[in-house]
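> What follows is a predicted protein model with its sequence.
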Amino acid sequence: MKVLVTGATGFIGRQVVNLLGEAGFEVRMASRHPERLDPASDAVKLPEFDAPAGAFQALMRDITHVVHCAALNNDRKASEADFLAANATLTAQLARAAAAQASGRFIYLSSIRAVAGPGFSGTISEATPPAPQCTYGRSKREGEIRTLEAYASRPTDATALRLPSIYGEGMKGNLATLMRLGGIPMALSLPAAAFSGVRSLMSCEAAARTAVYLLSRPRPLRPVYVACDLPPLPVSAIIGAFRNGFGYSLRLSRVPAGLMRAVLTLLCKRKAWDAITATQICDPSLLVSEGWAPRTDTLEQLTELARRYKSGVAQPR
C-alpha cells in the first residue's frame, strides 16, 4: 500500500512520513518545497489550490491512502481568502481526487480552532458545535466540510482529526512564545492570575502517530476525532516546565485578576486577557474508547525540549 502525505516537509508531515516508513508503508511525499526532500524518494510538488483537477488526479496514481497535513497555519499573517484557498479549496480538490481514485482512507489534519476561538473556556469533544472565531479556524472548518462532502458515498473512509496546540522541535505560535518567556535568564516573577488557564497540548510525534493509527486500524472511521496528550496543564505549569529545562526557577506573584482584567480592558486588550486565561480542555474519550492511547508525559517532554534548545541540539525553524 502506498500513502500520499501532503505537507511532507512540514512540522507534522515529516513525522508522519518517518512513522509510515517504519511501519512498512510506501510513501509519496507532496510538498510545496519538494527540493527539500531526498531526490531518490517519491517526492512531488503539491499543486496550487487553483490547479486543474487533473493535477490532483495525477497525485493519486498507485495511491491507497492520503494523510493531508499541508495547511496555511495560524502563525502566518494572511487574508481570509488565502486561508480558504489553502485550507479549504485545495483540500476539496485533493479529497475529490482521492475519493475517486484511492481505495483507502483520507485523514485530514484539522484543529480545535475549527470549533472554538482562543477565548473559549470549556471542554472540546466531537460533539462540541463548531463555532470558529478566526479566519484560520473558519478555513479549517470549511476544509472538514469539503472533505466529508467528497466522501459522502464512502463516509467511513474519511475523517477530520482535530488537534490542539502542538509542541516539538520547530514549533511556532503561542507555545514558542511561552518557551521564549521560559528562556529569559533572569529570575522571573509572573502574575499567577494571568496564567491560570488550563490547556490541552499534544506532541508533534503523538499527532503524527495518531494519524497513522487512524490510517491503519481495521475499525471504520468516524467523521471527526479530537486528540490530545493527557492531562491538560495550567499555563503556569507549561512555562515552569520550559524554565526547568533552561535551568531557571519560576515565581508567581499574586496580582489580583480583577485589576489586571480592568487594566487590559482599558487598553482595549480584553480579548488578549480572555485568551490567556481561558481553560480549553480537549476530550479524547472517543479515540480512547476505540483503542488509542494518549501520551501522558507532557511536562517531561516540554522540559526536555527546552534543554535541547539550550544545548543547541534543537534549532528553531
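Yes, it's here. Every value quoted in this text rests on a predicted model; they were computed, and no experiment measured them.

> make it CA atoms for all contacts and neighbour counts henceforth
Noted.

> for the protein, what's the longest helix?
helix 135-150 (DSSP state H).

> chain center to the host helix or strand of Thr91: distance?
Using DSSP states H and E, Thr91 falls within helix 90-101. Averaging C-alpha positions (C-alpha atoms, centre = their mean, to the nearest Å) puts helix 90-101 21 Å from its chain's average.

> another one to put next to it:
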Amino acid sequence: MRILVSGAAGFVGRTLVPTLQARGHEVVPLRRGEGGVPADLAEIGAWTGWPTGIDAVVHLAALNPQRGERAADDDAALMRANGAGTKALAARAAREGVGCFVFASTNLVHAPSTAPVDEDARLAPQNAYAASKRAGEEGLRQALAGTPTHAVVLRLPPVYGPGGRGGLAMVLKLARSPLPLPFARSSARRSLLSVANAADALAIAVEHETLAGTFLVADGPPWRIGDLVAYVRQLKGRSPRLVGAPLPLLRAAAGALGQRATFDRLFADFVMDDRRFRAATGWHPPQSVETALRETVRTP
C-alpha cells in the first residue's frame, strides 16, 4: 500500500514509518510547511501537490502542548489544528479517492471512571486537548459521510517509550531518581501503550480491509503507578523507596498548590477495555510492558 502519514517525524510517527516499511508498504510523509504543504492542515484542501496513488492516510499530526505551556489553554488553536485540520484532511482524502483514513485520537475524550472504560463509555473530554481531538473525530465522521472512504479512530492511552513526554514520562523520570515517592498506598491503575505497540496497532488498522469505527487500544492489563516506579527502580538496581503518605493529605496539598489535576492523574484509576479492537483484528501487542520499560530506562 502507498500510505500518507501526517506527523511522520513525531514521537509515534518515528516508530510507525519504519514499522509500515518493514511490512512492505510505501510511506509518503506529509510534512506541513514543506513542498507547498500548508502549515495549517485546515487549508489542505487547496494544496495542489497531493501525491498520486495514495491508498490510505494515517493522521498523527496534532497540536499537543505540554501542561503549563501557553498553547495548552489556547482552545482556538487546539480546535483549529486538531479539529478543523483533521476534518479538512479527511475531506481531501475522500476527494482523492483514498480508501482508508486512520486517526490517532486519545482515551481522554472519555470521562474519568473507576470502572473499566470501553468505546461506549460516557464522553466528557478531560482537557482542552482532548476536546479538540473529540472535535477531530466528529469532523472526520462528517467529512467522510456518504463517501467510500472508511475511517478507523484509535483512542490511545498515554504512549511511552524512549523520547516520550507527558505525565507518564514524568513518572518514569521520577522513578529513575533516588527520591522517595508517595505511591505505596496508591490504588491507581492505568492502561498504557508502548510506542512500539501503538505503531503496530496503527499498522493493523490501516491494513485491515473491513475495519471501521472507533476503538480503544492498550498494552494489556493495567499497571499501578507504584508498581511502575518499583519496576523501573528494580531495573536500576535500587529499592522501591515508596512511602505511604495518606491520600486525603496528598489531595489537600495538591489542591492548595493548584495541582489537583496532577493528583488525579497519579492516584485515580483509568483503565481501558480494548477487547473490541482485539476481537475485530486478532491483534496482540508484540511488546510486553516490561520490555518497553527496559528500552525506555536504557535511554538517557
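Received, thanks. Because the structure is a prediction, the values reported are computed rather than measured.

> returning to that earlier point: mind giving me the packing neighbours of the helix or strand just after the helix holding Thr91 of the first structure?
For helix 90-101 of the first structure, the following helix or strand on the C-terminal side (DSSP H and E) is strand 106-111. Applying 3 or more C-alpha pairs under 8 Å, 6 or more residues apart in numbering; DSSP states H and E, we find strand 106-111 of the first structure packed against strand 65-68, helix 135-150, strand 158-163, helix 204-216.

> most centrally placed residue in the first structure?
Leu163 (4.6 Å; C-alpha atoms, centre = their mean).

> what residue of the second structure takes the place of Pro294 of the first structure?
Alignment note: Pro294 of the first structure maps to Pro285 in the second structure; criterion TM-score structural alignment.

> Contacts only, for the counterpart of the residue nearest to the centre of the first structure in the second structure.
Under the alignment by TM-score structural alignment, Leu163 of the first structure pairs with Leu156 in the second structure. For Leu156 of the second structure, the contacting residues are Ala104, Ser105, Thr106, Asn107, Leu193, Ala198, Leu216, Val217, Ala218, by C-alpha atoms under 8 Å, 6 or more residues apart in numbering.

> now the residue lying closest to Leu156 of the second structure once chain neighbours are set aside: how far from Leu242 of the second structure?
Leaving aside its chain neighbours, Leu156 of the second structure sits nearest to Thr106 (4.7 Å; criterion: C-alpha to C-alpha, 6 or more residues apart in numbering). Note on Thr106 of the second structure: its distance to Leu242 of the second structure, by C-alpha to C-alpha, to the nearest Å, is 30 Å.

> Neighbour count: those two, which is higher?
Counted by other C-alpha atoms under 10 Å, Thr106 of the second structure and Leu242 do not tie: Thr106 has more neighbours, with 22 against 18.

> So that one sits against Pro157, correct?
Yes. Using C-alpha atoms under 8 Å, Thr106 of the second structure is in contact with Pro157, at 6.2 Å.

> against the second structure, where does the longest helix of the first structure fall?
With TM-score structural alignment applied, helix 135-150 of the first structure matches the range 128-143 in the second structure.

> Then stretch 97-109 of the first structure?
Going by TM-score structural alignment: stretch 97-109 of the first structure matches residues 92-104.

> First-to-last residue distance for the matching stretch?
Terminal-residue distance, stretch 92-104 of the second structure (C-alpha to C-alpha): 18 Å.

> hey, where'd the helices end up in the first structure?
Using DSSP H, helices in the first structure cover 13-22, 53-59, 80-84, 90-101, 135-150, 173-182, 204-216, 235-246, 257-266, 270-277, 285-289, 298-311.

> out of those, which comes closest to Leu190 of the first structure?
Nearest to Leu190 of the first structure, of all those, is helix 235-246, at 8.6 Å by C-alpha to C-alpha.

> What span of the second structure is the closest one aligned with?
By TM-score structural alignment, helix 235-246 of the first structure lines up with residues 225-236 in the second structure.

> in that stretch, what counts as buried?
Residues Ile225, Gly226, Asp227, Leu228, Val229, Ala230, Tyr231, Val232, Arg233 are the ones in stretch 225-236 of the second structure that count as buried (16 or more other C-alpha atoms under 10 Å).

> what residue of the first structure takes the place of Ala252 of the second structure?
Using TM-score structural alignment, Ala252 of the second structure sits opposite Ala262 in the first structure.

> ok, now how distant is the closest residue to the match of Pro294 of the first structure other than its chain neighbours from Pro158 of the second structure?
In space, and not counting its chain neighbours, Pro285 of the second structure is closest to Asn197: 5.6 Å by C-alpha to C-alpha, 6+ apart. Going from Asn197 of the second structure to Pro158 of the second structure by C-alpha to C-alpha gives 12 Å.

> And Val198 of the first structure, what's its match in the second structure?
Correspondence of Val198 of the first structure to the second structure, assessed by TM-score structural alignment: Arg189.
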